[in-house]
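just coords:
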């Protein structure tokens, strides 16, 4: 079987759903990405319609990878912290496969972003423990051991200075509480120091929207391991999801 050169990725977020074909040789987008607002409420039926539109817009005829802000095991959604609760226990693989008419694999969004960084970005060629963290509405995490993903780690929900550290150290907390970049950076440093204590990583990769302005806050960080800024930027989720899409010709057994 010939090695595929392109795949298709969809990145589902709380406010927007983005998609594009991806050149899997380097992670670059093979066409302009399309963004459609995430429907409210973000129910499975409503989001399946948007997924169909995103695939149709690009006239894509093949397997699709999707990432979303949920714990996902074997294609089934197991958490709904930032999406509609009606997603719990939904077989997202089957739902989206039916919607687009091609095999679909669904994974956690931070895992997908981490996969992209490990393949093409700041984690390329790195061994040992590497943790990719995305700072946005919440804190997503991708944990890798010698390049192998340990899925669904959800390190944004560690309890530190109260429940769910993401409520204090996510990028949204800076806006919500009116924190300066330095004040917020100090919170992130405390969080990262805790993560280092627990996992002893060789490298922490910082992604998400806040990584666009590293000069404002990264100088406040000294967690005890190497820190790098994500290189894949806003395309990480799309690229990682595309990389994790089923291989062409993959058959999918229906779940009841």
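Done, it's in. Quick caveat: nothing in here was measured; it's all calculated off a predicted structure.

Could you use CA atoms for every contact and neighbour count after this?
Fine.

which residues in the stretch 51-200 of the chain form strands?
Along the stretch 51-200 of the chain, the segments classed as strands by DSSP state E, counting those that start in this stretch run 64-68, 72-73, 76-77, 104-108, 129-135, 139-145, 148-150.

For this protein, which segments count as helices?
44-57, 92-100, 109-120, 166-169, 171-177, 181-199, 236-243 (DSSP state H).

Residue 51 and residue 191, how far apart?
35 Å (Cα to Cα, to the nearest Å).

mind listing what the nearest residue to residue 186 once chain neighbours are set aside touches?
Excluding the flanking residues, the one nearest residue 186 by Cα to Cα, 6 or more residues apart in numbering is residue 220, at 6.0 Å. Taking Cα atoms under 8 Å, 6 or more residues apart in numbering, we find residue 220 in contact with 182, 185, 186, 189.

quick one: which of these is nearest residue 158?
residue 189 (14.4 Å; Cα to Cα).

Might one say that the closest one is in contact with residue 225?
No: Residue 189 is beyond contact range of residue 225, at 11.3 Å (criterion: Cα atoms under 8 Å).

Between the two, tell me which one has more neighbours.
Shown here are residue 189 and residue 225; by other Cα atoms under 10 Å, residue 189 has more neighbours (21 against 15).

That one - nearest residue in space that isn't next to it in sequence?
residue 221 (4.9 Å).

Count the residues that sit near the closest residue to residue 81 other than its chain neighbours.
The spatially closest residue to residue 81, leaving aside those adjacent along the chain, is residue 70, at 7.1 Å (Cα to Cα, 6+ apart). Neighbours of residue 70 under the rule other Cα under 10 Å: 24.

shouldn't residue 70 be in contact with residue 87?
No: judged on Cα under 8 Å, residue 70 makes no contact with residue 87 at a distance of 9.2 Å.

got any residues that touch both of those two?
Joint contacts of residue 70 and residue 87 (Cα under 8 Å, 6+ apart) are 77, 79, 80.

Below is structure B, check it against A:
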């Protein structure tokens, strides 16, 4: 049995999978706010209840909203601030009396889709979460690619390529720079660009509804969004050349994205040809927690 934990800012979700990927158990609890010891106990409680309910012992993988520094062995870049500077894997290993594997939540998404999701059978999968922010992860032969600095997949904090004069220098990003890919292709960026054009603040789903009703401004912003995301994905293809790119997060639910991106991408890639397909995820909101469970492989 493989137990996966998805540690989020507001909830912690646990799942238990069989060796074949069948879901055996699932539970969610609220994330203790600003309480590192409380988070440790909440994760341990999920693991213990899974094993008690199923009368099985499992491996444990945890997806986190940050990375484990290869240099210090401690968490960095986590939105859940109390995790930063903590040896989370070691503390959980001691608490649970077994090795615990950690990975960035976007890497868990990529692993999930590579193992038994939309990227199944592909050796190099680039997984992107387009939500409030923008995260990405890389799975190579169903394993997360971490990198020497723990930063593999942090594509959203590179500058948007080939900016137009209207786009330059871009909006400020929380990372301290301007014009990051995240500020354009996240759901927040999509809404911001609509607001700049119309002076109306609307969530992405309402903008898409207006686009489908034929509103010119919504159609214009969606066209711009597709162009920006295609340019950003071309950098991924030029650098990594993945076999498949899998989208997750709220923006991935827009069906019109896929034909547009697959039509545009070749024109933005070096050599003007591209067989890499951009596809929707298979496991939806469950992909992160499933990927955490699959950190132990099949």
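In hand now; what should we look at? None of the values given here were measured: they were computed from a predicted structure.

tell me the contacts of the residue nearest to residue 189 of the first structure?
Going by Cα under 8 Å, 6+ apart, residue 221 of the first structure touches 185, 186, 188, 189.

one more time with 10 Å, if that's ok
182, 185, 186, 187, 188, 189, 190, 191, 192, 193, 227 (Cα atoms under 10 Å, 6 or more residues apart in numbering).

Now those in JSON lines, please, with extra columns for distance to residue 156 of the first structure.
Shown next, in JSON lines, are the contacts of residue 221 of the first structure (distance: Cα to Cα, whole Å):
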{"residue": "182", "distance to residue 156 of the first structure": "20"}
{"residue": "185", "distance to residue 156 of the first structure": "16"}
{"residue": "186", "distance to residue 156 of the first structure": "16"}
{"residue": "187", "distance to residue 156 of the first structure": "13"}
{"residue": "188", "distance to residue 156 of the first structure": "11"}
{"residue": "189", "distance to residue 156 of the first structure": "14"}
{"residue": "190", "distance to residue 156 of the first structure": "13"}
{"residue": "191", "distance to residue 156 of the first structure": "9"}
{"residue": "192", "distance to residue 156 of the first structure": "11"}
{"residue": "193", "distance to residue 156 of the first structure": "13"}
{"residue": "227", "distance to residue 156 of the first structure": "17"}
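
Using CSV, please lay out the shared contacts of residue 70 and residue 87 of the first structure together with neighbour count.
Below are those laid out as CSV (neighbours: other Cα atoms under 10 Å):
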residue, neighbour count
77, 23
79, 16
80, 16
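
from these, which is closest to residue 102 of the first structure?
For these, the nearest to residue 102 of the first structure is residue 77 (19.3 Å; Cα to Cα).

so what's that closest one up against?
Contacts of residue 77 of the first structure by Cα under 10 Å, 6+ apart are 68-71, 86-93, 106-108.

How about residue 88 of the second structure?
36, 39-40, 62, 64, 68, 73-75, 94, 100-102.

make it 7 Å
Going by Cα atoms under 7 Å, 6 or more residues apart in numbering, residue 88 of the second structure touches 74, 75.

That one corresponds to which position in the first structure?
Per TM-score structural alignment, the equivalent position to residue 88 of the second structure in the first structure is residue 92.

that older thread, would you list the shared contacts of residue 70 and residue 87 of the first structure in CSV and tack on distance to residue 147 of the first structure?
As requested, these are arranged in CSV below (distance: Cα to Cα, whole Å):
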residue, distance to residue 147 of the first structure
77, 24
79, 25
80, 27
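
Show me what the residue nearest to residue 186 of the first structure lines up with in the second structure.
Looks like residue 220 of the first structure aligns to residue 260 there (TM-score structural alignment).

got it, and residue 240 of the first structure?
Under TM-score structural alignment, residue 240 of the first structure pairs with residue 291 in the second structure.

right, and that match touches residue 111 too?
Yes: look at residue 291 of the second structure against residue 111 with Cα atoms under 7 Å: they come within range, at 5.2 Å.

Stretch 48-67 of the second structure: which residues count as buried?
50, 51, 58, 59, 60, 61, 62, 63, 64, 65, 66, 67 (16 or more other Cα atoms under 10 Å).

where's the first one relative to residue 96 of the second structure, distance?
Relative to residue 96 of the second structure, residue 50 of the second structure is positioned 13 Å away (criterion: Cα to Cα).

Check the third one too.
Summarising the geometry, the distance separating residue 58 of the second structure from residue 96 of the second structure, computed by Cα to Cα, is 11 Å.

again, but for the second one
Noted for residue 51 of the second structure: a distance of 12 Å to residue 96 of the second structure, by Cα to Cα.
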